[in-house]
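# pasting the structure only:
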């Protein structure tokens, strides 16, 4: 490894960004689920999907279009697969790059905004001024609400990529010190790395859930 950030470099041989193909490795996990139905993995995944469907449906509203939770469940699945695969050695973590996270967040936010402003214009204007705001503060509240609305895709993208980078960098930094430590300290280092790996596994699930749940909240606001 030439430097600390080489594990986040998307380019491989011949200066091609073939590392991005790791984003599609999650597809290989899906197909074995259907070799034997109901397999244990299939039952587990269907339970997860059902729980997520109930969560998202509560936020979106039960009277809305059928299948509206499908896009958010797919989004959760894509992010959680990539976050987990990034924990394996020598597998490129695509979710630690703003290129992927912004590609997921920006079209979602743009489509919600276009849908909201075209179909529910009055409803969108009422969101700019929270209920019970004094008249003198209304211009400031409009500015604040507009700015917070504009930065939403950025905060979604940065939150996911920063959390992925932080954990991976910490594990890399600790791992690089292993060759200079004594035998007792190496044992402590291994225990620390295992605990960090467990933490990163939970972060992988939590961050994908947060991304999907916030996208659902933003979509529920425009209806």
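Okay, I see it. This is a predicted model, so every value here is computed, not measured. Numbers count the residues shown, from 1 in each chain.
# use CA for all of it now, contacts and neighbours both
Will do.
# What's the separation between residue 44 and residue 38?
10 Å (Cα to Cα, to the nearest Å).
# What of residue 175?
From residue 175 to residue 38 the distance is 40 Å (Cα to Cα).
# where do the helices sit along this structure?
26-30, 40-60, 70-85, 98-119, 121-127, 138-150, 152-176, 183-221 (DSSP state H).
# Could you say which one of those comes nearest to residue 1?
helix 152-176 (10.0 Å; Cα to Cα).
# Just the angle for that closest one relative to helix 98-119, thanks.
With axes from the mean of the first three to the mean of the last three Cα atoms, to 10 degrees applied, the angle from helix 152-176 to helix 98-119 works out at 160 degrees.
# Next one for the comparison:
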């Protein structure tokens, strides 16, 4: 029995104080090699089509000189989406619902792009702090606002992903805990609502992984 509402998100399974639930982060790698050696199937063709679509979109954001960068963001999308979907399965830990996971993805990517931009494109980075057409008296205020909005970017990326994963799982948990106290008629409505919520969570798993990868790509493209 859960001691509190958020205990379903805690890494409780451990051996010698090693949290085994975090191993679920790497379970997605078990599904990837299948696409490289198996006969072409509908699933592999659909996945290849999705990756090519993302590659074309990220290529537009990054520009023609940074085509290799699309591989990083395609991989980022794949990792987050696999973990989001694995979290919908029973007894599998949802790693993307923790800031330790989401911030570990957002912070290094943002920090490396900032360091690269300030070292190699210093004037360009300073120009980003003052939007075009800003009146002279408002320049110090705009620099402060743009600096704060730039600094909180990795936090907003991490919190957005974690909050969306937690919200759906909490709703499923709250509704599921009421099942033992309902009549058969209400239980059928509960099962239907749980199925609809699970479909919604599957869509959220894809959308949030795309939003995370697309925003990270957009932030990186501003450095060039």
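That came in fine, so what should we check first? Just so it is clear, the model here is predicted, and its values are computed rather than measured.
# hang on, the earlier thing: ok, and which of the helices of structure 1 has the densest surroundings?
helix 70-85 (a mean of 19; mean count of other Cα atoms under 10 Å).
# which helices and strands sit right next to it?
Counting contacts by 3 or more Cα pairs under 8 Å, 6 or more residues apart in numbering; DSSP states H and E, helix 70-85 of structure 1 packs against helix 26-30, helix 40-60, helix 183-221.
# Could you dump the ones you listed into TSV and include distance to residue 117 of structure 1?
Shown next, in TSV, are the helices and strands packed on helix 70-85 of structure 1 (distance: least, Cα to Cα, whole Å):
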stretch	distance to residue 117 of structure 1
helix 26-30	36
helix 40-60	18
helix 183-221	11
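# Which one of those lies nearest to residue 163 of structure 1?
helix 183-221 (7.6 Å).
# Does anything pack onto the closest one? Which helices or strands?
Packed next to helix 183-221 of structure 1, using 3+ Cα pairs under 8 Å, 6+ apart, are helix 40-60, helix 70-85, helix 98-119, helix 152-176.
# a markdown table please, covering the ones you listed and showing distance to residue 183 of structure 1.
Below are these laid out as a markdown table (distance: least, Cα to Cα, whole Å):
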| stretch | distance to residue 183 of structure 1 |
| --- | --- |
| helix 40-60 | 40 |
| helix 70-85 | 30 |
| helix 98-119 | 39 |
| helix 152-176 | 14 |
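# looking at the ones you listed, which is closest to residue 223 of structure 1?
Once these are compared by Cα to Cα, helix 98-119 is nearest, at 6.8 Å.
# what's the neighbour count on residue 41 of structure 2?
Per other Cα atoms under 10 Å, the neighbour tally for residue 41 of structure 2 reads 10.
# Give the equivalent position in structure 1 for it.
Using TM-score structural alignment, the partner of residue 41 of structure 2 in structure 1 is residue 39.
# what do you get for residue 27 of structure 2?
Under TM-score structural alignment, residue 27 of structure 2 pairs with residue 25 in structure 1.
# ok, its match - contacts?
By Cα atoms under 8 Å, 6 or more residues apart in numbering, the contact list for residue 25 of structure 1 is empty.
# so how far is residue 17 of structure 1 from it?
Distance from residue 25 of structure 1 to residue 17 of structure 1, by Cα to Cα: 15 Å.
# Repeat that for residue 208 of structure 1.
Distance from residue 208 of structure 1 to residue 17 of structure 1, by Cα to Cα: 24 Å.
# Likewise for residue 62 of structure 1?
Taken as Cα to Cα, the span from residue 62 of structure 1 to residue 17 of structure 1 is 43 Å.
# do the same with residue 92 of structure 1
From residue 92 of structure 1 to residue 17 of structure 1 the distance is 11 Å (Cα to Cα).
# So which of the two has more stuff around it?
Neighbour tally, residue 92 of structure 1 and residue 17, criterion other Cα under 10 Å: the higher count belongs to residue 92, 23 against 12.
# show me what contacts the more buried one?
With Cα under 8 Å, 6+ apart, residue 92 of structure 1 has these contacts: 7-8, 10, 19-20, 22, 85-86.
# of all those residues, which two lie farthest apart?
10 and 85 (15.0 Å).
# circling back: the helices of structure 1 into a markdown table, with extra columns for distance to residue 1 of structure 1?
Output for the helices of structure 1, formatted as a markdown table (distance: least, Cα to Cα, whole Å):
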| stretch | distance to residue 1 of structure 1 |
| --- | --- |
| helix 26-30 | 26 |
| helix 40-60 | 36 |
| helix 70-85 | 20 |
| helix 98-119 | 22 |
| helix 121-127 | 50 |
| helix 138-150 | 39 |
| helix 152-176 | 10 |
| helix 183-221 | 19 |
